[in-house]
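**Q** okay, sequence plus prediction incoming.
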Amino acid sequence: MNKKYVLFAILPFALSACQSFPTHLKKNEAMIVETQSPDLLQTLSDYTWIYQSSEKLPPIVLDLDAQKRIFIKTGCNNLMGAWQFDGKQINTAPLAATQMLCPPEFMAQEHTAFQFFNQAQLNASINISNPVHPLLTLENKAGQKITFKGEIKPEAKYKSTGEVVFLEVSPNKKPCPTDNTQQCLQVKQVKYDKQGIQTQIDQSWQVLPVEIQGYQHNTKQSKIIRVKRFNTKPQTATPEYAYIYDMTIEEEVAPQK
């Protein structure tokens, strides 16, 4: 690729404007509950919660992280703010949102999510009869209920924070090293400095022996993507990695042969 600069997406970690809670939430009471209910709180933050309202729409994805930040992917704009748990309810501060135009049905879903989660008091219950995919049911003051299916976060699954890695992905696959009847991705590792300027790229392609979870490959495009890499066997001398797709940094149409 000819591009040497990359524009990183602005991540919603600076939430100082969204931290004020409504008066119904008393912080000291929430802290007491957190001390008394560590398992429930751990479950809330260990999973990503997914609600699919329609096959025609992207899912609503809810992330309640351990730093008490809430992130909501709506299929259009992303919502972000802060949350606390008082033992029965998830309470949210006023939400901020990215600003992007989307198809009307996507924006309608975003509006629904904003109305449900903004400065809300949500009764919360978790069904863990299926520990692989627990269910989180939230109910607002109007009696509207939404049930989310849990997907364990890789940080919880692999008990580590993971390493952020940038990979250039070739449009062409090669036979997998462990099973040549299967096709695997070819990748090069890319490095950037703090200003987002590309500083290094591997000279040769490497065949990745595992899939990049969440990544949709396109044989007509070359891409540079950001992934999180987790060592699944940290106790062994030879690491084995799992790769989780995060976002696409650059893409261009591959030359036709």
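**A** Looks like it came in fine.

**Q** hey, let's count contacts and neighbours off CA atoms from now on
**A** OK.

**Q** which residues in the stretch 101-250 of the chain form strands?
**A** 121-127, 135-139, 145-152, 163-169, 174-175, 183-184, 186-192, 198-201, 206-207, 212-213, 221-231, 241-253 (DSSP state E, counting those that start in this stretch).

**Q** which one of those lies nearest to Pro104?
**A** strand 145-152 (21.6 Å; CA to CA).

**Q** what's in contact with the closest one?
**A** 46-51, 132-139 (CA atoms under 8 Å, 6 or more residues apart in numbering).

**Q** okay, buried residues for it please.
**A** Across strand 145-152, burial judged by 16 or more other CA atoms under 10 Å covers Thr147, Phe148, Lys149, Gly150, Glu151, Ile152.

**Q** ok, stretch 154-164 next?
**A** Quick answer for stretch 154-164 (16+ other CA under 10 Å): Pro154, Tyr158, Gly162.

**Q** format the strands of the stretch 101-250 of the chain as CSV; extra columns: distance to Thr74.
**A** Formatted as CSV, the strands of the stretch 101-250 of the chain follow (distance: least, CA to CA, whole Å):
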stretch, distance to Thr74
strand 121-127, 18
strand 135-139, 16
strand 145-152, 13
strand 163-169, 24
strand 174-175, 36
strand 183-184, 31
strand 186-192, 30
strand 198-201, 31
strand 206-207, 34
strand 212-213, 20
strand 221-231, 21
strand 241-253, 16
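
**Q** relative to Gly87, which of these is closest?
**A** strand 121-127 (8.8 Å).

**Q** tell me what the closest one is packed against?
**A** If you count contacts as 3 or more CA pairs under 8 Å, 6 or more residues apart in numbering; DSSP states H and E, strand 121-127 packs onto strand 89-92, strand 135-139.

**Q** neighbours of Ala30, how many?
**A** 17 (other CA atoms under 10 Å).

**Q** residues contacting it?
**A** So Ala30 contacts Gln84, Phe85, Asp86, Gly87 (CA under 8 Å, 6+ apart).

**Q** mind redoing it with 7 Å?
**A** Going by CA atoms under 7 Å, 6 or more residues apart in numbering, Ala30 touches Gln84, Phe85, Asp86.

**Q** that one belongs to a helix, doesn't it?
**A** Yes: assessed with DSSP: H, G, I helix; E, B strand; the rest coil, Ala30 lies in a helix.

**Q** and it, how far is that from Lys68?
**A** Note on Ala30: its distance to Lys68, by CA to CA, to the nearest Å, is 11 Å.

**Q** what does Asp86 give?
**A** 13 Å.

**Q** who touches both of those two?
**A** Common neighbours of Asp86 and Lys68 (CA under 7 Å, 6+ apart) do not exist.

**Q** and here is the other one:
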Amino acid sequence: MRVHLLLLPLALAACATLATANGAPATPPRSAGSKATTPDAALLGGYHWQLAKATNRYGQRIAAMFVRSEKPLQLDFDHGRVSVRNSCNGMGGNYRIVNGQLVVGPMMHTMMACANFMLNRLDSLISVRLGIRPTITVTRSGGTLLLQLHTKAGDTLVFTGIPTPETRYGGPGVTEFLEVSPQTVPCNHPLMPSSQCLDVREVHFDANGLKTGTPGDWHVLAQGIEDYTHQPGVRNVLRVKRYTVKNPPADAPAVAYVLDMVVESATAGH
């Protein structure tokens, strides 16, 4: 399926709801916990930021920004770009932090129409707020990092920081491609007798995304792949990141696999 990109206008009708009564900037609130500081690119890039709270200048919850509780709106910062996930369309654009404000350039987005009207609307709700130079700060509440975006209109968006695999495992992962057999196979595990494991083999792709070389031998993967849920009868080719686990517990694997994307998917026999 072809995906078309276009500029997402930031001056949408929703802007009208963001204007303050007197035009004066509102004072950003302070969260309980550590002092609010302006984050750098390294800190932003080390976490997935999931929307936990959104309020207007009166402290009222902006319910329209919480469409799917199981998939909260998420911001990812990587190499000078910010991406929006779990809205209707995938969106992204370049960003800078200038004088404590998040400055986002013109955002590109996939052009899809979601059946859920509220999900469609979520695209504009977040893009408008990202496009008007909100103040950006980070605080620590216990062991959790909280990212706050505060607009001149008084809207406050609070995002919870979820460590990326690179942060959790202390370094970059190695990209691999694994073909997963449609059916799981019995495997022996000292803590889980009669368990089932994935049957996988390594495959290779060239720079153009075409399969190359000879696949590796099928073997039992005696551990799961983070963020991947296997469906019996479905063959998948996965792009994964492999990480070294420092000081793993006894009987635990010394490596971890994290799903990056599903490259191919087909039912058995196809």
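**A** Noted; the coordinates are in hand. From a predicted model like this one, the values you see are computed outputs, not experimental measurements.

**Q** between the helices and strands packed on strand 121-127 of the first structure, which one is closest to Cys176 of the first structure.
**A** Short answer: strand 135-139, nearest of these by CA to CA, at 36.4 Å.

**Q** in the second structure, what stretch matches that closest one?
**A** Aligned using TM-score structural alignment, strand 135-139 of the first structure spans residues 146-150 in the second structure.

**Q** return the residue of the second structure aligned against Ile60 of the first structure.
**A** So Ile60 of the first structure corresponds to Leu73, using TM-score structural alignment.

**Q** for Arg226 of the first structure, same thing?
**A** So Arg226 of the first structure corresponds to Arg239, using TM-score structural alignment.

**Q** pretty sure that match contacts Val258?
**A** No: in this structure, Arg239 of the second structure is not within contact of Val258 by CA atoms under 7 Å, at 8.8 Å.

**Q** of Asp86 and Lys68 of the first structure, give the one with the bigger neighbour count.
**A** Asp86 (20 against 16).

**Q** any idea how far the residue nearest to the more buried one when sequence neighbours are not counted lies from Thr232 of the first structure?
**A** Nearest non-adjacent residue to Asp86 of the first structure, counting by CA to CA, 6 or more residues apart in numbering: Ala30, 4.7 Å away. Distance, Ala30 of the first structure to Thr232 of the first structure, by CA to CA: 35 Å.

**Q** repeat for Glu251 of the first structure
**A** From Glu251 of the first structure to Thr232 of the first structure the distance is 29 Å (CA to CA).

**Q** nearest to His217 of the first structure, of the buried residues of stretch 154-164 of the first structure?
**A** Pro154 (20.8 Å).

**Q** contacts for the longest helix belonging to the first structure, please.
**A** In the first structure, with assignment by DSSP state H, the single longest helix is helix 104-117. Taking contacts as CA under 7 Å, 6+ apart, the residues outside helix 104-117 of the first structure that touch it are Leu57, Thr74, Gly75, Cys76, Asn77, Thr92, Asn140.

**Q** what residue in the second structure is paired with the third one?
**A** The alignment partner of Gly75 of the first structure in the second structure, by TM-score structural alignment, is Ser87.

**Q** show me the contacts for the residue nearest to Gln231 of the second structure when sequence neighbours are not counted.
**A** Once flanking residues are discounted, Gln231 of the second structure sits nearest to Pro182: 7.6 Å by CA to CA, 6+ apart. By CA under 7 Å, 6+ apart, the residues touching Pro182 of the second structure are Pro232, Gly233, Val234, Arg235, Ala268.

**Q** likewise for Leu135 of the first structure?
**A** Here Leu135 of the first structure is in contact with Ile126, Asn127, Ile128, Thr147, Phe148, Lys149, Gly150 (criterion: CA under 7 Å, 6+ apart).

**Q** one step back: filter the contacts of helix 104-117 of the first structure down to the buried ones, ChimeraX style.
**A** Typed into ChimeraX, the line below selects the buried ones among the contacts of helix 104-117 of the first structure, using 16+ other CA under 10 Å:
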select :74,75,76,77,92,140
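
**Q** possible to save the contacts of helix 104-117 of the first structure as CSV with distance to Glu211 of the first structure and secondary structure?
**A** Converted to CSV, these look like this (distance: CA to CA, whole Å; DSSP: H, G, I helix; E, B strand; the rest coil):
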residue, distance to Glu211 of the first structure, secondary structure
Leu57, 25, coil
Thr74, 26, coil
Gly75, 24, coil
Cys76, 27, coil
Asn77, 28, coil
Thr92, 36, strand
Asn140, 39, coil
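
**Q** between the contacts of helix 104-117 of the first structure, which is nearest Thr181 of the first structure?
**A** The closest of the contacts of helix 104-117 of the first structure, once distances to Thr181 of the first structure are taken by CA to CA, is Leu57, at 35.1 Å.

**Q** residue contacts, the closest one?
**A** If you count contacts by CA under 7 Å, 6+ apart, then Leu57 of the first structure has Phe106 around it.

**Q** separation between it and Lys73 of the first structure?
**A** 12 Å.

**Q** and Tyr51 of the first structure, by the same measure?
**A** On the measure of CA to CA, Tyr51 of the first structure and Lys73 of the first structure end up 10 Å apart.

**Q** now do the shared contacts for those two.
**A** Ile60, Val61.

**Q** and Asn181 of the second structure, what does it touch?
**A** Small correction: residue 181 of the second structure is Ser, not Asn. Ser181 of the second structure neighbours (CA under 7 Å, 6+ apart): Asp199, Val200, Arg235.

**Q** what about 8 Å?
**A** Leu198, Asp199, Val200, Val234, Arg235, Asn236.

**Q** tell me which of these is nearest to Met112 of the second structure?
**A** Scanning these for proximity to Met112 of the second structure, where the rule is CA to CA, the winner is Asn236, at 24.7 Å.

**Q** give me the nearest residue to Ala54 of the second structure, chain neighbours excluded.
**A** Using CA to CA, 6+ apart, the closest residue to Ala54 of the second structure is Leu157 (4.5 Å).

**Q** also Lys173 of the first structure?
**A** Closest to Lys173 of the first structure by CA to CA, 6+ apart is Leu185, at 4.9 Å.

**Q** who's in contact with the counterpart of the one you found in the second structure?
**A** Leu185 of the first structure maps onto Leu198 of the second structure when the alignment is built from TM-score structural alignment. Remark: with contacts taken as CA under 8 Å, 6+ apart, Leu198 of the second structure is in contact with Val180, Ser181, Gln183, Thr184, Val185, Val220, Leu221, Ala222, Gln223, Gly224.
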